[in-house]
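Q: pasted the sequence and its predicted model underneath.
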Amino acid sequence: MTLAALSRRTLTRLTAAAAGTVLLLSGCTDLGGEQESPSASEEESGAGQHAPGEQADLPLDDLGTSAAQDLPSDPASDPAYAEYYEQDIEWGPCEDLMAEDAECGTITVPLAWDDPSQGDIEIAVGRLAGSEQDAGSLVVNPGGPGGSGVDFLESVPYLFSPEVRSAYDVVGFDPRGVSRSAGIECLSDEETDQYRAETAEPGTAEAEEMSQKWGAKIAEACEANSGDVLPYLDTYSTARDMDVLRAALDSEKLDYFGYSYGTYLGSTYADLYADRVGHFVLDGAIDPTITMDELTAGQAEGFEKATSAFVEDCLENADSCPLKGDVEEGKQQLQAFFAAVDENPLDTGDPDRPLTGALARSAVLMLMYGDELWPTGRDALTAGMNGDGEALLNLADQSAGRQDDGSYRTNATYAITAINCLDHPGIADEQWQEQEAERLAEEFPTFGPVMGGDGCAQWPVPPLREPAPISAEGADPILVIGTTGDPATPYEWSVGLAEQLDSGVHMTFEGNGHTAYGRSGGCIEEQVDAYLLEDTVPEDGFTC
């Protein structure tokens, strides 16, 4: 079965919650620098001598300074920013959007929030107008980072209830650096194909050399083509942009729904503007206290657990499952399949694009984002294990937003790196990085071997933000949703964010896949809709 056999609802939900975030794995965007042996002084000081996975007291990468974090005044009341806060959106047709009745426009924001004289950038905005329009505007973000909020409007009819769509104008925007909003340009489409497909056995010297080559090539291309905007793509800056959008929508408070990375953006906004928080829903939450390495380790474990769940379900559907034995044996067969395709790529019907091991891993990884994809995944995996890689290639292309003509619909492959490398510093100890990579490969053997290493070591801009809790003291109730089997934003992160928020209300969906709203079968949707439409706050700890 190919992607053509998937339902429209499944594809759009995947686009909403997974297409960008699948690239969050550092191993998929590994820009690691050369791993050197520790010096004698480092050995004497104990650098790198911590237990596997332990990060306490280890130094983080040196931080730069965000142009948007600490401003001397509130831009909304500062005359220096009046031209931004007084603008209106001129709505018109959307040229490249498959969303009926959608309207598009732009807002203008300063490139550097601490110095508007450095110039402006335009942020692309789209909306689906509600028929009643009695609740105002609901701003949405699909995640990533790097997901297009304008494109996400195509998914809204399949995710949000008719009542919510009627009551609200649903508004999406492309964050700075993404797609239509001064979107960064890095490699060409042809080079991106090569990058995604190139394969070496994980953990080998060849794999390390390949990682170094592509890391340098991507960093150099992004800097050469978009170096003027790279230092200003952090989430503090995007949160400031979102407040300009709030004002342009004539909203006193911001009503907001964020998936995955969108929860990090939402909680950042809430911390900057607690008194402007309206209805806030954060689904598939990211804990703002974690380092880049904790993010990677959490996902390595999350995807290993999700793989076990997928294999168990596959074995229970033996008639359509290519795996045999128990769960552990099934996982070993899957890992052996990846290794075999590393050595001998599969025919896909396109002689220029065989299925390599890297593409096979991307395809199977995507299946972990939703158990509604598992039947299709079983069929694609069966075909692959029988020598036909076409269906798996289609899945891998869907995960990266590659279109039939060979172009990529968005720049998410590179925007995610540009934003993550500013938002999340990693451990600076190189020996520890090597040990951590070995630990991930050993403990989480399915995807852990491709996830270790400092994914931002070669990035041309230093990280700008220290991991720290967010309280948003004084904000109205904020819903935080976690899914127990979420591989990309592990459940524990939602618990952590809800506990940090002064007004956090935690909700649990007991299920598999990434995020809950739009795929929980109604139980989460019912509670969230009552909150959005009737101001009914769910009970903290609600579980379904």
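A: On my side now, so go ahead.
Q: switch to C-alpha atoms for all contacts and neighbour counts from now on
A: Noted.
Q: okay, buried residues for the longest helix belonging to the chain please.
A: If you go by DSSP state H, the chain has its longest helix at helix 292-316. By neighbour count on 16 or more other C-alpha atoms under 10 Å, the buried set for helix 292-316 is 292-315.
Q: likewise for stretch 380-391?
A: Going by neighbour count (16+ other C-alpha under 10 Å), the buried part of stretch 380-391 is 380, 381, 382, 383, 384, 385, 388, 389, 390, 391.
Q: and which of these is nearest to residue 249?
A: residue 391 (43.0 Å; C-alpha to C-alpha).
Q: please compare the first structure with the one that follows:
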Amino acid sequence: MHTRRRPRSLRAHRSLRAYGTLIAAAGLLVSACSTGHSTSAASPAGAAVLRALPAATPSELSAYYGQRPDWRDCGVEGFQCATLKAPLDYADPAAGDIRLAVARKKATGPGERLGSLLVNPGGPGGSAVDYLQSYAGIGYPAEVRARYDMVAVDPRGVARSEPVECLNGRRMDAYTQTDTTPDDAREKTALADAYKGFAEACGRRSAKVLRHVSTVEAARDMDVVRAALGDEKLTYVGASYGTFLGATYAGLFPERVGRLVLDGAMDPSLPARKMNQDQTAGFETAFRSFAKDCVRRSDCPLGGAGTPPEQVGKNLKAFFRQLDATPLDTGDADGRRLGEALATTGVIAAMYDEGAWPMLREALTAAMKEKDGAGLLVLSDSYYERGADGRYANLMSANAAVNCLDLPPAFSSPEEVEKGVPDFEKASPVFGEGLAWASLSCAYWPVKPTGEPRSIAAKGSAPIVVVGTTRDPATPYAWARALASQLSAGTLLTYDGDGHTAYGRGSACIDSAINRYLLEGTPPKNGKRC
């Protein structure tokens, strides 16, 4: 995820990480889902509602809630690490444990310590521990770090917390290069086979955890961590999918909500197809903003001054079609060439942060005019968290595992996708076809979904700040408005700008409002715009 990491020059970015919350090829499918431990009722609009768990901690969970971290040096200066346990299955705690990796950086002072501030960068599948050590623990405002112990826990199935494993190395390389805009029956079969192969590998290699990586279970884990840290209530900042995780926590434990910031918010009431289609429109909005900026600059390879965004999009699509027929050399040590799939992913990666737009222009210029695909490959690798050694982080595996468990699939067959493509192309002429076909992946998942779309009210909670960015590519602004209206104590904070999420990305107005809330407990006025 690393939503706030700024791009450097193209030449310096051989190990670039993604700029925004990373989403899988399947799309960012998140839902407010439930397990057998919560019940639902119909909302006035007819949607299900996530209901709170009993306030009293069940006796069979008392050992988990009674844990205390055994902090140790974890090899990064200033940070400590520990391992906590949670039940693999909350419905059957006797079935075994799952280990959760936790890290912290203690409050630096001066000032009275306010407790722990948990952070999550999103995904699902992003390592919160990595995020804490690379950004939040050193880059959050000094006044916040002075008063809070900065804490992160990798959610179950992610990174250091018993990670889901699927494809590795060369097989993952092949998977990321699969054509997601199939032109004929053979290519459609190849795409379906790729999704089946990925799902089968996950089921084979991660059988123990695959049924137990839902967002509800991860939210329950956060309450175990809260108790282990000795905090009466949870203070939390979550970005993108992290907003869904935080909102789910609030829905399950409203009386334990402290100060929650949900930045780049999700709408948990949406089914997978609607969510994917909305996100597709979000990437179109972001691309149009990029296109308008691009044509005003002398180094734009997609059009000159005055070229309308629609034509810029057509020019990019024409380039993608050329790559579909004739991939470009990249100089990659493993022989990978830049085809349409990797190029599209590279462009999407740059939509997360307007700071990446100069790099995207440079990469597109090299590819379109010099037949050098290296720059777009770097962007694509950053999105997939592929290292220079050819190894992938478990981001994409965990992303699929959580998404496919949280919601029924957007499409159940290639035939359904074909019928749905026009709606996706209407949402985005540039990305619609590929994102429609990418939404097929959960159809072949080896574990049945346990969740469904649910709204979250969290009645009785303290005020919760929901942040939305008007031209956010991955979490459209309408989702923030929807979540703020669902939450009984939600207050909406709006950033009128580009990029994914808002806190810590350069807006003094946003940062001061959130800092005041975290330090003083005073939320911004509902509807405040920056």
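A: That came in fine, so what should we check first? Here the structure is a predicted model, which is why all the values come from computation and not from measurement.
Q: fetch the TM-score of the aligned pair.
A: Overlay of the two chains. TM-score (TM-score structural alignment, normalised by the length of the second structure): 0.89; 502 aligned residues with a C-alpha RMSD of 2.7 Å.
Q: ok, back up a step: and the next helix or strand after the longest helix of the first structure against the second structure, how far off on average?
A: Later in the chain than helix 292-316 of the first structure, the nearest helix or strand by DSSP states H and E is helix 327-343. For helix 327-343 of the first structure, the mean deviation from the second structure after alignment is 1.1 Å (mean C-alpha distance after the TM-score superposition for the first structure).
Q: quick one: helix 327-343 of the first structure to helix 292-316, angle?
A: 110 degrees (axes from the mean of the first three to the mean of the last three C-alpha atoms, to 10 degrees).
Q: hmm, who's touching helix 327-343 of the first structure?
A: Applying C-alpha atoms under 8 Å, 6 or more residues apart in numbering, the contact partners of helix 327-343 of the first structure are 199-201, 307-308, 311-312, 315, 323-324, 355-358, 360-361, 385, 445-446.
Q: which residues touch the helix or strand following it?
A: Note on helix 327-343 of the first structure: by DSSP H and E, the next helix or strand toward the C-terminus is helix 357-367. When contacts are defined by C-alpha under 8 Å, 6+ apart, helix 357-367 of the first structure is touched by residues 18, 22, 196-200, 303, 338-343, 345, 373-374, 377, 392-397, 399, 447.
Q: aligned to residue 141 of the second structure, what sits in the first structure?
A: Matched by TM-score structural alignment, residue 141 of the second structure corresponds to residue 161 in the first structure.
Q: give the contact list for that match.
A: Here residue 161 of the first structure is in contact with residue 529 (criterion: C-alpha under 8 Å, 6+ apart).
Q: equivalent analysis for residue 167 of the first structure, please.
A: By C-alpha under 8 Å, 6+ apart, the contact list for residue 167 of the first structure reads 130, 131, 132, 133, 134, 135, 136, 533.
Q: can you give me the helices in the stretch 151-300 of the first structure?
A: Using DSSP state H, counting those that start in this stretch, the helices found in the stretch 151-300 of the first structure span residues 156-159, 162-167, 189-197, 205-226, 235-248, 261-272, 292-316.
Q: what does the longest one contact?
A: When you say that, I think you mean helix 292-316 of the first structure. 25-26, 53, 320-321, 323-328, 330-331, 365, 368, 371, 374, 378, 424-427, 440, 444-448, 451-452, 454, 485-490, 512-513.
Q: give the aligned range of it in the second structure.
A: Counting by TM-score structural alignment, helix 292-316 of the first structure corresponds to residues 272-296.
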